[in-house]
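1. Sequence first, then the predicted structure, then my questions.
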Amino acid sequence: MDQLVDSLAIVEENEREIVAFLKRLIKTPSLSGEEGEIAGIVSDKLSELGYGVDVDGMGNVIAQRGKGEGKTILFDGHLDHIQPGAPEGWRHGPYDAEVVDGILYGRATVDMKGALAAMIYGCAAPEVEGRVVMTHVVHEETNEGVATKKIIEEKGLDIDACVLGEPTDLQLSVGQRGRCVIKITTKGATSHASMPELGVNALYLMTPIVDRIRDENQNLPTHPFLGQGSMAVTALRCLPGAGPIVPDHCEIEVDRRLVPQETLEGVLEEMRGLAPGAQVELLVDELKCYTGYTTEADQYFPGWIIEEDHWAVQESLGALTEGMSRKPDIIGWRFSTDGIATAGQLGIPSVGFGPGDPSLAHQPNEHISLDDVVAAAKGYCALAYRLAV
């Protein structure tokens, strides 16, 4: 206990450094595929704090520390963030890192540079008997789990448990819905727009499909803890798409959120029933990394949940209670995380913990309490000390 107390004191002493480092991260734009500068900043800080550091071909930053005589615990986060959106939507510039009354404003304060700063400093404080592995990955916002899974498999990491640093408002997440992106295509025949009766408008063929998707949303399966699945049309494109031409090609993308009992095969069959006569397929995305590395990724990300009586949950609850002097609630995420790889695909016991209100992620005026960032650093310190044993 004394060693943990000493380690938590180190975190408190580093409060100004944590805040200064976080502000530097916020001032460094790192859109998906453009994470090179921030990867260098993070790598340098990790080395300065005594971690062993490696950057792989994708540009992911991997750090390790500890004696290696106990459990190996993965602390996972991502370097990238989404676009800030229209400047007029922000009271403070998205990359200005302005602080007002202890609140830091900026894109990625919540999702999830606040957690990165807290994690890096928090896990550096204690001496651990086991091993802490830290992954700061690229392209999570576009293809969550792909980079994390690649690191674990290619490096042959034997992970006993994973802590995901996505925002939980300092609570403990034990699961999430999964997701997939389905592309639906209708084919028609072109004609001059002045004579539409001579063509077959592919958009009109798509319209009843969109209506059925909207209506079916309320009938999707429900999980007792994670809630109901959902589906939403998020993109539409018609071709040729210019000039007075009736389109002969229309495609939509459907974001389908999955509860753990659902399968990809079942969802594809469901979509075919909603789109008779149309082409239905899983979307495949191409990842172009800042290093020049490219790969393709299926847009299927399975949901997951870990039971509350699992050792990783119970030890995490105890550690966080020690670290923050308050017991967190158990929650589930509505959004998707790298846990789809660690827990959903690889079966690694995973929990989530991070600073920031999840409802502020991806919003204009995204902001985070600096007190919560420091509290999270203490939480990560205690998690590293109590789990990596």
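-> The structure has been received and is ready for your questions.
2. Going by C-alpha atoms from here, please, whenever you check contacts or count neighbours.
-> OK.
3. Going by residue numbers, what spans are helices in the protein?
-> All helices of the chain, identified by DSSP state H, fall at 2-13, 15-26, 36-48, 114-122, 146-154, 202-216, 264-274, 311-324, 339, 370-387.
4. Mind putting those helices into JSON lines with distance to Ala242 and mean neighbour count?
-> Conversion of the helices of the chain to JSON lines gives the following (distance: least, CA to CA, whole Å; neighbours: other CA atoms under 10 Å):
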{"stretch": "helix 2-13", "distance to Ala242": "58", "mean neighbour count": "16"}
{"stretch": "helix 15-26", "distance to Ala242": "40", "mean neighbour count": "20"}
{"stretch": "helix 36-48", "distance to Ala242": "37", "mean neighbour count": "17"}
{"stretch": "helix 114-122", "distance to Ala242": "44", "mean neighbour count": "29"}
{"stretch": "helix 146-154", "distance to Ala242": "36", "mean neighbour count": "17"}
{"stretch": "helix 202-216", "distance to Ala242": "14", "mean neighbour count": "16"}
{"stretch": "helix 264-274", "distance to Ala242": "28", "mean neighbour count": "15"}
{"stretch": "helix 311-324", "distance to Ala242": "55", "mean neighbour count": "20"}
{"stretch": "helix 339", "distance to Ala242": "42", "mean neighbour count": "34"}
{"stretch": "helix 370-387", "distance to Ala242": "49", "mean neighbour count": "27"}
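5. Put this next to the previous one:
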Amino acid sequence: MDQRELASLTAELVSVPSHEDETAAGDTIEAWLRQETDADVTRDGHGNVVARRGDPSAPSLALVGHHDVVPPGEPQVDEAGEYVVEERDGRLYGRGSADMKGAVAAAMLAFRDAEVEGASRDRSGAGDAERGGTAEDGGIKLVFASFVGEEIGGVGARGAINDGFVPDYAIVAEGSTNYSKPGVTDVVIAHRGRRASTLVAHGANAHASVPEKGVNAVYRACDAVGVVRELDYPEVDVYGERVRGSIAVTEIDGGSAWNVIPDSCTVTVDERTVPGEYAPLDRAEEIEGVEWRVDQDLPPMACSDDAFADAVLDAAGDVQEGEPEHVTKPHATDAGWLAEAGTACVVCGASEPGEAHTDTESVSLAVLSRCYRIYRTTAEYGTSFAE
């Protein structure tokens, strides 16, 4: 694989609109895998593309991405409504280049190129003979998966998991570049989740000239907000890295007219969760007339296998001059769903903080090449990290 092949495949994927319907992008990925590999390629009922190669009975390592994107900004579409893709100064610009079709392309090429059929090398580069092992104990089933619906709550990942997709190990190719220091692609061993909640305060209508005749739902909602403000942020340690959550009231809506005591008021709460911990938002229900409901709960992730986390970090260190670190990520990814199902996950990819979802979204082609090498190197470690 050379960088031009990676740049070309990334540009091809980015050029396919997939913010409303991922079908065409999935078609492109599926067709490439069928043409370029001899893998078992499937398209499930959710629209996910999954390919498998290597020993079917061996432990599985999945390279995971998603091919849906958020809606493009005005500079990212032309007059005909087509996605604009531009390459300049070593970067590829376009909706989805960073989040995350560039990393999907890198994972596709690593899936194709990784040598996983016979003896695999250990993490020092030695073959099975030097380790005293056999081809069987180093074998691996390598999996590529690109999901739909990640941007709307992990719809594709959840569907695949419900259908039985639970690999032993996974590298989720979301962004981890420039987290510990500039110019370095790190390995994320934990990230926060997101729980979206609504507090509903109930009251009783009355004319505003006689407020004592009613029960003001806005006042009750404000009391509930006061409870939320006093809650401590949840915190947890993962492999020595501190992961701290957050809680914020982001919307409040109540009342129907300037002269009517409101009988209803709703409060939206954004909570960033940490592995194994939630804020006790149910305390808001101690306020009379207030009920709490959970509208969305995207799970956090903590890598459940330190040997695997170290192996990916070793691979990352092998292919770049900088010194990558185990780091944490502030927002949810599909790794949360996989980890919840029992997969040992890390996150490692080309996107940089603040790059995704912007009108100037771009990705470094050099960093995409680096990610390709990380994915391929990890796959070629076989299951040495599980020994």
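-> Happy to help now that I have it. Bear in mind the structure is a predicted one, so any value in this text is a computation, not a measurement.
6. And the TM-score between these chains?
-> Aligned and superposed, the two chains score 0.79 in TM-score terms (TM-score structural alignment, normalised by the length of the second structure); 348 aligned residues with a CA RMSD of 3.2 Å.
7. Val351 of the first structure: which of the helices of the first structure is closest?
-> helix 311-324 (6.9 Å; CA to CA).
8. by contact count, what packs against the closest one?
-> In this structure, helix 311-324 of the first structure packs against strand 350-352, helix 370-387, with contacts taken as 3 or more CA pairs under 8 Å, 6 or more residues apart in numbering; DSSP states H and E.
9. Distance to Cys238 of the first structure added to these, as a markdown table?
-> Output for these, formatted as a markdown table (distance: least, CA to CA, whole Å):
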| stretch | distance to Cys238 of the first structure |
| --- | --- |
| strand 350-352 | 40 |
| helix 370-387 | 45 |
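10. Nearest to Asp54 of the first structure, out of those?
-> Between Asp54 of the first structure and those, the shortest gap by CA to CA is with helix 370-387, which sits at 19.9 Å.
11. where's the closest one relative to the chain centroid, distance-wise?
-> 19 Å (CA atoms, centre = their mean, to the nearest Å).
12. what's the average distance of it to the second structure?
-> Its aligned residues in the second structure lie a mean 1.4 Å from helix 370-387 of the first structure after superposition (mean CA distance after the TM-score superposition for the first structure).
13. Let me see the ranges of the strands in the stretch 201-350 of the first structure.
-> Secondary structure of the stretch 201-350 of the first structure (DSSP state E, counting those that start in this stretch): strands at 222-223, 227-228, 230-239, 249-258, 279-282, 284-288, 294-298, 300-301, 304-305, 330-333, 350-352.
14. Strands of the stretch 1-150 of the second structure, start to end?
-> Under DSSP E, counting those that start in this stretch, the stretch 1-150 of the second structure gives strands at 40-43, 49-54, 60-66, 86-88, 91-93, 141-147.
15. Need those in TSV (columns: mean neighbour count and distance to Ala173 of the second structure).
-> Putting those into TSV (neighbours: other CA atoms under 10 Å; distance: least, CA to CA, whole Å) gives the following:
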stretch	mean neighbour count	distance to Ala173 of the second structure
strand 40-43	16	19
strand 49-54	22	15
strand 60-66	27	6
strand 86-88	12	21
strand 91-93	21	17
strand 141-147	26	10
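16. right, and the strands of the stretch 201-350 of the first structure - which one's nearest Leu317 of the first structure?
-> strand 330-333 (8.7 Å).
17. Show where the closest one falls in the second structure, residue numbers please.
-> Residues 326-329 of the second structure are the counterpart of strand 330-333 of the first structure, counting by TM-score structural alignment.
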